[in-house]
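The amino acid sequence is not available; the structure is as follows:
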């Protein structure tokens, strides 16, 4: 069944490419008419088709039951279904895959009672909720709150797993639980009360991660671990900025764009750049952590271009928003290309070593 990786992962990455192209159309770039109609699916491509498929694939690789592979496969197959002009069927595939991922996450938590697994279950639940809201209402703004919570809890869960060796006190964990709870309750009250409670919750989580994650451990190191510390720090700073932007009273489309992209292009993409050398070898069964200093180019370009986009949104400068969006997309695609080359080199070196030993 692991051969399905070579079907599912390309589908996820192709969805990301088309999602980026759709986003570029939305901010004013021209493209082929055959593809430009996908602009309306930019958000669902990135949140469901790409991130949803990638996250569920990562979990399934370590799961023993073969039926679990259906979850990321269904989510990945949403892309050709969208391209065939069947958005309702594509959304049902995403919903079914998300339900499967939730059941897998619950099963893993019941068998391995780890704090990180609990956060991953909650993240999976909010992913299913977000897709359900989008399916019924076809509204990004109405579904976006659940997506924020889904990926927040997923990142927390992943970080708790990867930094479980750190000495974090019970008191600090309770602070994290309270901060995450405030984010959930505040988000639920957003349309009825104020954005401030949710913003305080997200900000508290960002500050907790900056204090308790392994950033201070990896900064003195070199190579991949230094890069990991820089990219994690950038992601958590973006999460803090997202919280601050969310607290502003403005309801303009420009402000909405700044809030959404401070979270996804800032926080989430930095997390992907940080975890890429960990996730992709685990998915593909390749030993080692691929790293090259060229990855810093993508990291710097992503953060500078996204900062320009946020400033362009705040001051309503369309041309800067247009170009910054292009460079953010190029930064992510450049990172994927570098990762692909490094992964091929790792696999080739492993095969050569295996041949010499045998």
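Thanks, I have the structure now. Model, not experiment: these values are computed from the prediction.

only C-alpha atoms for contact and neighbour calcs from this point on.
OK.

how close does residue 57 sit to residue 1?
12 Å (C-alpha to C-alpha, to the nearest Å).

List the residues that contact residue 271.
155, 231-232, 235 (C-alpha atoms under 8 Å, 6 or more residues apart in numbering).

Residue 104 too?
60, 68.

redo that, cut-off 7 Å
residue 68 (C-alpha atoms under 7 Å, 6 or more residues apart in numbering).

In the one helix or strand it maps to, which residues are buried?
Assigned by DSSP states H and E, residue 104 belongs to helix 87-111. For helix 87-111, the neighbour count (16 or more other C-alpha atoms under 10 Å) marks 87, 90-106, 108-109 as buried.

hmm, back to that, from the contacts of residue 271, which two are the most distant?
Greatest spacing in those, by C-alpha to C-alpha: 155 and 231 (13.5 Å).

Pick out whichever of the two has more residues nearby.
The residue with more neighbours, out of residue 155 and residue 231, is residue 231; 25 against 20, by other C-alpha atoms under 10 Å.

Can you verify my assumption that that one contacts residue 276?
No: taking contacts as C-alpha atoms under 7 Å, residue 231 lies outside contact range of residue 276: 10.9 Å.

Count the residues that sit near the nearest residue to residue 9 once chain neighbours are set aside.
Nearest residue to residue 9, sequence neighbours excluded (C-alpha to C-alpha, 6 or more residues apart in numbering): residue 54, at 7.1 Å. Residues lying near residue 54 (other C-alpha under 10 Å) number 23.

what about residue 54, distance to residue 10?
10 Å.

Look at the residue sitting nearest the centre point of the chain and tell me its secondary structure.
Geometric centre of the chain, nearest residue: residue 268, 4.3 Å, by C-alpha atoms, centre = their mean. Using DSSP: H, G, I helix; E, B strand; the rest coil, the structure places residue 268 in helix.

also this one, for the comparison:
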């Protein structure tokens, strides 16, 4: 078998296993078990490792794949391969091996980003390196046995700073007010400071981290190009709707994160307004552009992409608003969250098939949007 085909198949399997197990584990955490696997040992492990599977096994591997495609060097593929195998190790009840593989993968990822920054010195590539360092830091803390209070802010910082860097790159030609880019860097520095402080002083660190999330939401709402493209048509408007709605969830997550640090019962809101409301909205918005660039398979745009987006936001409202007062509604909202993600995956597959049927088996030639 062609080594590239074998590697691609292995990575797809790791990504799929991480996502499916992470979702299944998340559902179990709110009392919903899959009937076909209710007694499976891996399901309990998936529930215990829900955050690691979703943020490192799934998102970390996907982002590493995108960066390896951009870097165009065989060694860069060690990062996604390591993080993907780490997810499988978690499911196989080998947490120490998984932690070491996460450290290895994120360490390689930092090296790749250092080399990319040397090749393309720019503000957004510097932020991408900072995000890689955040992921590596969180993984080292995991390997050292640190608590989730110390690890989770670094993992979220990895994803949040990655998104901020991508938005900075995609809007680099926009005119901004003087000091706007400096303000962004200051906000992200506060985010890193909050993550670091969370291990030593969880109350102060959590408040600072939440405040930085709110400030980042304000920056994005003020300066992102989505404010203009929301008045466009077709794919541009869809992406803008995804982005702007995600920025609102980012602000909600920031407030909830600070409230949680102060002892109020807003942990589920903090984690999932950020993880689902913000990050998954960004995935839905960027997927029609990023997926063709990475997989060379083009998607046929259509208004049907709005269906999973609407399902995600409505299910989040049920889970985080109504679910704050009723555990059954919270569990039902979590189930609908999972169905919204499944609907988006089905929509993407359907869009790829529709493009192929309309245009034939031609492939995308560009590597970046």
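Structure's in. What do you need? Model, not experiment: these values are computed from the prediction.

Got a TM-score for the pair?
TM-score for the superposed chains, counting by TM-score structural alignment, normalised by the length of the first structure: 0.91, backed by 352 aligned residues with a C-alpha RMSD of 2.1 Å.

of residue 57 and residue 1 of the first structure, who's got more company?
residue 57 (28 against 10).

quick one: what's aligned to that one in the second structure?
Counting by TM-score structural alignment, residue 57 of the first structure corresponds to residue 65 in the second structure.

What's residue 113 of the second structure aligned with over in the first structure?
By TM-score structural alignment, residue 113 of the second structure lines up with residue 105.

now do residue 295 of the second structure
By TM-score structural alignment, residue 295 of the second structure lines up with residue 284.

Once you drop chain neighbours, what's closest to its match?
Nearest non-adjacent residue to residue 284 of the first structure, counting by C-alpha to C-alpha, 6+ apart: residue 5, 7.1 Å away.

And that neighbour, how far from residue 185 of the first structure?
37 Å.

Which one's more surrounded, the two?
Applying other C-alpha under 10 Å to residue 5 of the first structure and residue 185 shows that residue 5 carries more neighbours, namely 20 against 13.

elements contacting the helix or strand harbouring the more buried one?
Assigned by DSSP H and E, residue 5 of the first structure belongs to helix 5-26. Other helices and strands packing on helix 5-26 of the first structure, by 3 or more C-alpha pairs under 7 Å, 6 or more residues apart in numbering; DSSP states H and E, are helix 42-44, helix 70-76, helix 318-357.

Let me know which of the ones you listed is tucked in deepest.
helix 70-76 (a mean of 26; mean count of other C-alpha atoms under 10 Å).

before we move on, back to that, what lines up against the residue nearest to residue 284 of the first structure once you look at the second structure?
Match for residue 5 of the first structure (TM-score structural alignment): residue 8.

do you know how far the aligned partner of residue 255 of the first structure in the second structure is from residue 245 of the second structure?
When the second structure is aligned by TM-score structural alignment, residue 255 of the first structure is paired with residue 266. Noted for residue 266 of the second structure: a distance of 20 Å to residue 245 of the second structure, by C-alpha to C-alpha.

With residue 290 of the second structure instead?
19 Å.

now swap in residue 322 of the second structure and tell me
19 Å.

wait, what's in contact with residue 24 of the first structure?
Counting by C-alpha under 7 Å, 6+ apart, residue 24 of the first structure has contacts 325-326.

just the one 3 residues further on next, same as before
For residue 27 of the first structure, the contacting residues are residue 322, taking C-alpha under 7 Å, 6+ apart as the criterion.

That one -> the second structure?
Matched by TM-score structural alignment, residue 27 of the first structure corresponds to residue 30 in the second structure.

how near is that match to residue 91 of the second structure?
Counting by C-alpha to C-alpha - residue 30 of the second structure and residue 91 of the second structure are separated by 19 Å.

got it, and residue 261 of the second structure?
From residue 261 of the second structure to residue 91 of the second structure the distance is 30 Å (C-alpha to C-alpha).

for the stretch 151-300 of the second structure, what spans make up the strands?
Taking DSSP state E, counting those that start in this stretch as the criterion, the stretch 151-300 of the second structure carries no strands.

just the helices in it please.
Listed in chain order, the helices found in the stretch 151-300 of the second structure under DSSP state H, counting those that start in this stretch are 180-200, 202-223, 226-229, 234-261, 267-272, 281-295.

Against the first structure, what's the mean shift for the fourth one, could you check?
Superposed on the first structure, helix 234-261 of the second structure shows a mean distance to its aligned partners of 1.3 Å (mean C-alpha distance after the TM-score superposition for the first structure).

and that helix, what other elements does it pack with?
helix 202-223, helix 226-229, helix 267-272, helix 281-295.

Can I get those helices in CSV including distance to residue 69 of the second structure?
Shown next, in CSV, are those (distance: least, C-alpha to C-alpha, whole Å):
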stretch, distance to residue 69 of the second structure
helix 202-223, 27
helix 226-229, 26
helix 267-272, 29
helix 281-295, 7
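
Residue 32 of the second structure in helix, strand or coil?
coil.

Check the gap between it and residue 43 of the second structure for me.
With C-alpha to C-alpha as the criterion, residue 32 of the second structure and residue 43 of the second structure are 11 Å apart.

Looking at the two now, which is surrounded by more residues?
Per other C-alpha under 10 Å, whichever of residue 32 of the second structure and residue 43 has more neighbours is residue 43, with 23 against 16.

Return the distance of that one relative to residue 161 of the second structure.
With C-alpha to C-alpha as the criterion, residue 43 of the second structure and residue 161 of the second structure are 31 Å apart.

With residue 268 of the second structure instead?
If you go by C-alpha to C-alpha, the gap between residue 268 of the second structure and residue 161 of the second structure works out to 21 Å.

rewinding a little: who wins for proximity to residue 165 of the first structure among the helices and strands packed on helix 5-26 of the first structure?
For these, proximity to residue 165 of the first structure was assessed by C-alpha to C-alpha; helix 318-357 is nearest, at 27.1 Å.
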